[in-house]
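**Student:** heads up, no residue letters with this:
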């Protein structure tokens, strides 16, 4: 850690060069924008590898400390992140999931094969009641994904009635018999997942008709009506946004969009999670511009087809995806989590903030042990990943009011033929009344310094946290000292300027004083 701090100090010293001093960040605090919905920091838990079983769910009989089967240590760590929402049961798994398999006594539930993820047995130990126990322990909202791939409108409608019904219908009495008298609070309910691919290989026009059919039968008490979500675009495709926003009217609140990031930019041969060159560092981070572009194009479409802004965009799957960790089951999507993933997350946050008028939810894939996870577990141990710490730094932005920012003389970061803006910035007025600024220096080798103005004024100080490390692929591993942990960050104005110094490959989130 001493060596790491020395390297950071040397990097910061460089930032006082004449070139860096020209960078200026102006925050227009008198021009409040849309609220940054807390669900932009949502999570995703799919029946995939050890993402739920072992990673979070160990069962009530386990020697690992748990509350009704859910690991105490994992739940406590997620609560520290103020997790606002969890999406379940998938993902591709959702479109082969039949909810009745996951209710009643666990020892009598059917065992199926998880055909999407590793071909392993699925014992349905985690079902509807267990999921809602988890979100209630977290104090989070529930996002349930219904099966449109192999299910039926009746099955989707009856699951909703099972969860939300209040009368004495047989299906409601069945829920009570299974231990839950009070209805579950379902905040979001989606029809299908990735219907362009694993959810049915549908055309958008066909899916729009299917959605209209199925949504007709989704009925709940008005005070427990969820937001209803249509499966929408993939990667750079906005065709679905156009078709769905034109053709669906009833029980329709949002369009889901998915996009993953690979170093190679190709599905086959994605690239390594660690041990990569700087060319793969920048190739990964520069692709966030595509997220910005597709959201901008989607917003134009929605503003035309939905001028009253009733529809939101839910970016409910995003994150890094690498080649499988050597020696792991390739269907379990096990990968390392490094400093690069933390910066990737922060760059996504800044983009989502800039589109907060339409983007009301996003869900990183996924919470534990899978893809860009917050937490990695092994038996009774856990480690917090760099991505976890990126989420932690950005918690003040949940339900904050966005503020426009201007970055003057933003340096260009270039490696080979790939280039991107060196710095990314966001600002907001938090629920606590404080002004927060989030900054990312994507340059892997060069520090930067910028002066901060709030309107025409110079703030007095900035205080918050910094996340960086010595190596691009620095990670936190079980049984080893953590390499990527937040550090205190504080700076005072001097000579009429407030200068924020950003080490290479770093994230800084600060509250502004004065």
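**Tutor:** Thanks, I have it. Bear in mind that the values here come from a model prediction, so they are computed numbers and not experimental data. Residues are numbered from 1 along each chain as shown.

**Student:** going forward, measure contacts and count neighbours with C-alpha atoms only.
**Tutor:** Will do.

**Student:** which SS class is residue 107?
**Tutor:** Put simply, residue 107 is helix when judged by DSSP: H, G, I helix; E, B strand; the rest coil.

**Student:** for comparison:
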């Protein structure tokens, strides 16, 4: 492979604003995410505030997390919100039937979740139970959260400690209803969505955005059949009931979380980059029914899914998180930025201890994963204007493994390929931010970045890299993978040369000349 790889940024070709929600997160009652990842007994020796772990809050605050989805996932499909309100000693013990038949004490419920969101600065996104609860239960939960006037439910909320309404705007109407949420057909779900949505009301001060269950990965038929039913129902077009449409895509694994070959590294990154086909394919179908794009495409579950660590309960989905996962996160966020006109929100799975987590906790210890550092590096993109990013880098994987995984994620069956350098670019107040991934596990490259019809002067670069492609942070070595100190690089007019280590993520920022 040639050591010099060229990319181009075109500031004159805006794509759309990068909505902060594209950097969203997800917290499900699953494994050790909530207990003890977020919540411990208020009497615990682990420092906490009313049960919320202080170290976790302190670690997450710097990320400025924009939105957090809860309580599932599949857990939401059997969750009754009433189990999680009122005095904790009176809350029922339930069985988490989806995740290892674990005990669910309901100590962390609506009020605790809202307190956690406020502590880290995130907007709440509730996943409502369409699978096993009634429309009346969902209706009551919305009123309990959002009504400021006099009603039995509003008074119950006040009695439980919240004098003012929570004003929850984002409500998922069901979750994975093609699977754990009821094994429905698209038409069955569309009919159920319309029924449940009818009773999800807007109360003064809060305009609800109802988010429908979208497809699993490349299931084009789910999207088409849902929108066909909602558009051409015999009485009227029901699309006005839909504000968002949420797809899921896990790129899976290749090897394990920390044991993989160089070819498996490339395989996983190819599967991750297939997200571009998922986004463009489903948006294209949606545009046939909604050309004005009033319905927002959302990816509210995404990430890697490796085998559970051997010393952990198999139902808890605990996995380590390496520099390879960091590259997956960066590639995926870059896809979202490059299609900021097509996708509105995304929520990586999940926040703590589960799947592609940002934090790992064990007893009173809390460490940051390589994926955490990617979200931190990429913060400058949030709210900025995405501009065109083109790569002319060499192909490092022809995508055969990815194509087999996703059954050709492009509707028009374009060949899929992973290039040596992928990235995205955005502009905010004349500050250009470019993020790039050197996707090759062993070969460093010299990046030649050209700013089309523009100039740069001095640029700050920060790189996340490691000497070992399997490097990851542990409780014994929590800083094995961490960003470099910022470096200053001088541009030459429209060109910038930056060295990219093998298997790395780099952010470049500079003021446009």
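**Tutor:** That came through fine. This structure is a prediction, so every number in the text was calculated from the model and none was measured.

**Student:** for the most centrally placed residue in the first structure, which three-state class applies?
**Tutor:** The centre of the first structure sits closest to residue 364, judged by C-alpha atoms, centre = their mean, with a distance of 2.6 Å. Three-state assignment for residue 364 of the first structure (three-state DSSP): strand.

**Student:** residue in the first structure matching residue 189 of the second structure?
**Tutor:** Aligned against the first structure by TM-score structural alignment, residue 189 of the second structure finds its counterpart in residue 207.

**Student:** which stretches of the stretch 101-250 of the first structure form helices?
**Tutor:** All helices of the stretch 101-250 of the first structure, identified by DSSP state H, counting those that start in this stretch, fall at 128-138, 153-164, 170-177, 204-215, 239-247.

**Student:** can I get these in CSV including mean neighbour count?
**Tutor:** Listed next are the helices of the stretch 101-250 of the first structure as CSV, based on neighbours: other C-alpha atoms under 10 Å:
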stretch, mean neighbour count
helix 128-138, 19
helix 153-164, 20
helix 170-177, 16
helix 204-215, 18
helix 239-247, 20
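
**Student:** so which of those helices is nearest residue 30 of the first structure?
**Tutor:** Taking C-alpha to C-alpha as the criterion, helix 239-247 is the member of the helices of the stretch 101-250 of the first structure that comes nearest to residue 30 of the first structure, at 33.1 Å.

**Student:** counterpart of residue 439 of the second structure over in the first structure?
**Tutor:** Under the alignment (TM-score structural alignment), residue 439 of the second structure pairs with residue 442 of the first structure.

**Student:** make a markdown table from the helices of the stretch 101-250 of the first structure and add distance to residue 499 of the first structure to it.
**Tutor:** Formatted as a markdown table, the entries for these read as follows, by distance: least, C-alpha to C-alpha, whole Å:
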| stretch | distance to residue 499 of the first structure |
| --- | --- |
| helix 128-138 | 38 |
| helix 153-164 | 53 |
| helix 170-177 | 59 |
| helix 204-215 | 50 |
| helix 239-247 | 42 |
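
**Student:** of all the ones you listed, which lies closest to residue 486 of the first structure?
**Tutor:** Comparing the helices of the stretch 101-250 of the first structure by C-alpha to C-alpha, helix 128-138 comes nearest, at 23.0 Å.

**Student:** packing partners for the closest one?
**Tutor:** Contacts defined by 3 or more C-alpha pairs under 8 Å, 6 or more residues apart in numbering; DSSP states H and E place helix 128-138 of the first structure against helix 72-80, strand 85-88, strand 141-146.

**Student:** the second structure: matching residues for that helix?
**Tutor:** The alignment of helix 128-138 of the first structure onto the second structure (TM-score structural alignment) spans residues 110-120.

**Student:** how close does the matching stretch sit to the first structure?
**Tutor:** Stretch 110-120 of the second structure differs from its equivalent in the first structure by a mean of 0.7 Å after superposition (mean C-alpha distance after the TM-score superposition for the first structure).

**Student:** from the chain's centroid, how far away is that stretch?
**Tutor:** Distance of stretch 110-120 of the second structure from the chain centroid (C-alpha atoms, centre = their mean, to the nearest Å) equals 19 Å.

**Student:** could you do stretch 13-22 of the second structure as well?
**Tutor:** How far stretch 13-22 of the second structure lies from its chain's middle: 15 Å, per C-alpha atoms, centre = their mean.
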